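S.K.: what follows is a predicted protein model with its sequence.
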Amino acid sequence: MNQPKIRVGILQNQNSITFRIFGDHILNTKIKLKGGQFSVVPNGKNIFLKEGEQIVFSDESLKFVPLRSNKNVEDAKFKFEVENVVIGIDFHWEKKERESFEGIFSIINTNGKLTLINEIEVERYLQSVISSEMNSDSPFEYLKAHSVVSRSWLLAQLEGRKNIQEMIQQFQINENEKIVWYDKTDHTNFDVCADDHCQRYQGLTRLKHNAALQAVKETSGIVLVYDDKICDTRYSKSCGGITEEFQNVWQDSYHPYLQSIRDAENQNEKLPETEEEFANFIKSNPDAYCNTRDENLLSKVLNDFDLITRDFYRWKIEIKQLALKTLLEMKLGIDFGEIKNLIPVERGKSGRVIKLKIIGTKREYTIGKELEIRRALSEKHLYSSAFVIEPVYKENNEIPCKFIFHGAGWGHGVGFCQIGGAVMASEGKNYEEILMHYFPGAVLKRIY
């Protein structure tokens, strides 16, 4: 197998895009463009390429090919710099920034909206992903482990595209229950997007150190396999002490290498099963690899926008009655009246709520799976659905005045725990040991 190329969606549904080109590029195999500041706008089925206010080219799609490739990504001579790229879409730290990319880039017009696509080799893409997902100052064995996880996930998705037309699944069982899960949508015009929905890819923007580049080089072509198939590896920031199983977050398909494990050296301790045991687990502070307050390590592992989040292992929030009923009506389109209770109907082995029953004075409704629950209970995303709920009442009142959420972890918790993996590496574990911990039964294989 030869190293494949990947098409990454950088921007979508844009009315205009502004960018700067560095170095000579060939446009649509016809025109040699010098570096400079450009913008594009749709015009019917065409796209106008503008330099200042002057239209310099027009076609149905635009493809920019650099005259040469870069020898050194840290001092790239041939690149393009894009304004207002949104990162952390729908998360609490969402923001826009200027980002730089190398390789081929294309702009297409879909019904009057513009999409910017970057075409690049998989290994070059992964060097950026590792630097974008986590800080490239992270422990080196951790960066190697993440390289294998990200490569495995990507190649598994490319293989899966051959058989799956649309990977978002939705179930409305009856008028009182809605179970939805969101997977990596099979994008129509490109393979993966550039944000957390798929994998963070910020091009050259954070490639400032050699560690991430070297980690990808040393693991080049290596993936995790199970039964001779590339593993559909998943990862999140912090599992909260116990990893979750695939089928409790996405479609009902059991993956043996994505089973629930304690994020600790000792795997003999029994996992919680009852609601009381889950409450004790979530409200306590059990030992786990991802249970760290090591500020020095976290500053090396997390990027600046992730460091905004301080309480990722255990957290607590309060939502007042009016805010909760307003939020649920906005997110679900249902007037519940006053919220009387929120009851976990089903949990995964990590404590993540898979089904949540909302009981109001006007009606009851059950929602799932975990991401739908997190979206419904927060303006952006709740850190995770591993929580226990404590209603608070005023004297002689049967309706809670507020709800306290005691929570664990950050993200869906399936597979690789990023903070846990970094701690393992800091304690001297090599990348193979880290991967075998989070993906039991899988093996490493070099496929190109």
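M.R.: Here it is on my side, so go on.

S.K.: going by C-alpha atoms from here, please, whenever you check contacts or count neighbours.
M.R.: Noted.

S.K.: what is the burial count for residue 274?
M.R.: By the measure other Cα atoms under 10 Å, the count of residues near residue 274 is 11.

S.K.: okay, it and residue 26: tell me how far apart.
M.R.: Per Cα to Cα, to the nearest Å, residue 274 is found 63 Å from residue 26.

S.K.: go on, residue 265?
M.R.: Distance from residue 265 to residue 26, by Cα to Cα: 54 Å.

S.K.: try this one side by side with the last:
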Amino acid sequence: MLIPGVIPDKEPLLRVGIILPEDKQNSLSLEISDLHSTSILINNSQTVLISDKKIEISVNETGIELKGQKGVESVKTLKFIQTKNDGFILVKPVIAGRGFHWAKQISVKLPYTIEIEIVDNSLLLVNELPLEFYLACVATSEMGAECPEAFIEAQTIVARSWMLANIEQKHVNLGFDVCNDDCCQRYQGINNLTTQSKAGAMNTRGQVLMYDSKICDARYSKSCGGIIEKFENLWEDTPLPYMQNIPDAKEKFDVDLTKELEMKKWVNSVPRTFCSPHYIPENQLKKYLGNVDEEGKYFRWTIKTSQQELVKNINEKLKLNVKAVLSLIPLKRAGSGRMLELEIKYIDSNDNPRSVIIEKDYEVRRILHKMFLFSSAFIIEEVKPEGSDYPDEFIFKGAGWGHGAGLCQIGALGMALNGYETKNIVYHYYPGSKLKKLY
């Protein structure tokens, strides 16, 4: 595993969680691409050869049960070791979009080493592989293989920087560096590996963004919506000089999205930013997106929710006793228009007027939607029938997809499609940073 605070001088191995205990998965299917170059280490002690390409794995009362592998019945841990670099193990099902409304089950082809054990009565599957191979897979898991070279290289540098900065360590207690999904970085094995993504890793091998002798915590999202967000508005209250509120545009413009009237004008307009249809028409966007991304509008979007749906979401997620929502009032916005404080005025089951304040972008997105809102940079329209005491529908009109800090993937794509070079792209999104080759 990566060591916090240590800048590597050679390529490290990375441990990626593919199936997590929170997935509550008790079975999976494996298909081995090359029997002769794959072996199994059982309980970290006994090595056996693979006897069948297809193996069914499940959890039973005594451990992990294998069907399709002769001489192995129930074990505590499994380690599949592949000695050929072009070999893979097909694993299914695997969750993509874990915890989000676009979640779906996919199959993934995993290279190198796979470890399986039981944690909290569910399967944990970890893929261990060299960092640069991982990065080649990430670039076209995050976005599609049709993306231009400058974008793929920029995405690879940013992903490498975030990975080696190793700040968050969300899964260290489970013994791996990152998970396979939007919680960390999308990794779908070699499913989307291309000649272009391999070249992106090779051409930028070992390169990271540095600021003040430290690797940049280079976070990124799908679409900023036109204004890049500050780090401290989303996570720890510690400003990062290279993650600031700046327009995602060639030319600076003056707009204050902390003010509600300005925000309404912004959402109802299509400013000339890199992530806007001015640079990449939305009818062309699908061919550049990752395979698990939804088709739809990313720069500007509209979602409608009924009074009943909203009440259900709030009661389930805040454990309140809401009878009806009277209004949703933005109290504080960040520079990109993302919501930092939102007041929910409601009446409880005894018809008493009450209110609750939701803080932080993430919580606003989580609470107002069954799964997760695209972003918290939205305005609210209330549809209130004549004679009614409260709205029967709420319309959210929003900008962007994700937290909006750091590299805007669709904006970086727009830059690359319009002739910007790799270094210009990364320096735009992380101002003041410098590229450095570590190994």
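M.R.: That came through, no problem. Every value quoted in this text rests on a predicted model; they were computed, and no experiment measured them.

S.K.: and residue 265 and residue 26 of structure 1? Which one has more around it.
M.R.: The neighbour comparison of residue 265 of structure 1 against residue 26 (other Cα under 10 Å) goes to residue 26, with 16 against 11.

S.K.: helices along the stretch 1-150 of structure 2, start to end?
M.R.: Along the stretch 1-150 of structure 2, counting by DSSP state H, counting those that start in this stretch, helices occupy 131-142, 149-165.

S.K.: can you add mean neighbour count and distance to residue 199 of structure 2 and give these back as JSON lines?
M.R.: Converted to JSON lines, the helices of the stretch 1-150 of structure 2 look like this (neighbours: other Cα atoms under 10 Å; distance: least, Cα to Cα, whole Å):
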{"stretch": "helix 131-142", "mean neighbour count": "26", "distance to residue 199 of structure 2": "8"}
{"stretch": "helix 149-165", "mean neighbour count": "26", "distance to residue 199 of structure 2": "8"}
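
S.K.: now render the ones you listed as JSON lines, adding distance to residue 102 of structure 2.
M.R.: Converted to JSON lines, the helices of the stretch 1-150 of structure 2 look like this (distance: least, Cα to Cα, whole Å):
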{"stretch": "helix 131-142", "distance to residue 102 of structure 2": "14"}
{"stretch": "helix 149-165", "distance to residue 102 of structure 2": "22"}
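
S.K.: out of those helices, which comes closest to residue 432 of structure 2?
M.R.: Residue 432 of structure 2 lies closest, by Cα to Cα, to one member of the helices of the stretch 1-150 of structure 2: helix 149-165, at 14.5 Å.

S.K.: okay, that closest one sits on what stretch of structure 1?
M.R.: Residues 140-156 of structure 1 are matched to helix 149-165 of structure 2 when aligned by TM-score structural alignment.

S.K.: what lies in contact with the matching stretch?
M.R.: Contact partners of stretch 140-156 of structure 1, identified using Cα atoms under 8 Å, 6 or more residues apart in numbering, comprise 122, 126-127, 129-130, 136, 199, 211-212, 215-216, 218-219, 221-224, 230-235, 416, 418, 421-422, 424-425, 429-432, 434-435.

S.K.: residue 263 of structure 2 contacts residue 379, correct?
M.R.: Yes - using Cα atoms under 8 Å, residue 263 of structure 2 is in contact with residue 379, at 7.3 Å.

S.K.: show me where the stretch 251-400 of structure 1 has its strands.
M.R.: Using DSSP state E, counting those that start in this stretch, the strands assigned to the stretch 251-400 of structure 1 run over residues 314-320, 339-347, 353-360, 364-368, 387-392.

S.K.: out of those strands, which is closest to residue 170 of structure 1?
M.R.: Using Cα to Cα, the strands of the stretch 251-400 of structure 1 put strand 364-368 closest to residue 170 of structure 1, at 10.2 Å.

S.K.: report the mean distance between the closest one and its aligned residues in structure 2.
M.R.: Following the fit onto structure 2, the mean deviation recorded for strand 364-368 of structure 1 is 1.3 Å by mean Cα distance after the TM-score superposition for structure 1.

S.K.: list the helices and strands that strand packs on?
M.R.: Applying 3 or more Cα pairs under 8 Å, 6 or more residues apart in numbering; DSSP states H and E, we find strand 364-368 of structure 1 packed against strand 177-181, strand 353-360.

S.K.: quick one: it aligns where in structure 2?
M.R.: Strand 364-368 of structure 1 corresponds to residues 355-359 in structure 2, going by TM-score structural alignment.

S.K.: contacts for the matching stretch?
M.R.: Contacts of stretch 355-359 of structure 2 (Cα under 8 Å, 6+ apart): 339-346, 364.

S.K.: now the strands of the stretch 251-400 of structure 1 as CSV including mean neighbour count and distance to residue 100 of structure 1?
M.R.: Converted to CSV, the strands of the stretch 251-400 of structure 1 look like this (neighbours: other Cα under 10 Å; distance: least, Cα to Cα, whole Å):
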stretch, mean neighbour count, distance to residue 100 of structure 1
strand 314-320, 16, 35
strand 339-347, 19, 42
strand 353-360, 21, 39
strand 364-368, 21, 38
strand 387-392, 20, 39
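
S.K.: quick one: which of the ones you listed is nearest residue 63 of structure 1?
M.R.: Nearest of those to residue 63 of structure 1, taken as Cα to Cα: strand 364-368 at 41.8 Å.

S.K.: re the thing from before, from the contacts of stretch 355-359 of structure 2, which is closest to residue 71 of structure 2?
M.R.: Using Cα to Cα, the contacts of stretch 355-359 of structure 2 come closest to residue 71 of structure 2 at residue 364, 52.5 Å.

S.K.: buried ones in stretch 49-68 of structure 1, by neighbour count?
M.R.: 49-50, 58-59, 61-66 (16 or more other Cα atoms under 10 Å).

S.K.: start to end distance for that stretch?
M.R.: Using Cα to Cα, the span of stretch 49-68 of structure 1 from its first residue to its last is 22 Å.

S.K.: how about stretch 195-212 of structure 2?
M.R.: Across stretch 195-212 of structure 2, first to last residue, Cα to Cα, it's 34 Å.

S.K.: likewise stretch 28-46 of structure 2?
M.R.: 22 Å.

S.K.: check stretch 64-74 of structure 2 too.
M.R.: Stretch 64-74 of structure 2 has its terminal residues 5 Å apart, counting by Cα to Cα.

S.K.: likewise stretch 94-107 of structure 1?
M.R.: 24 Å.
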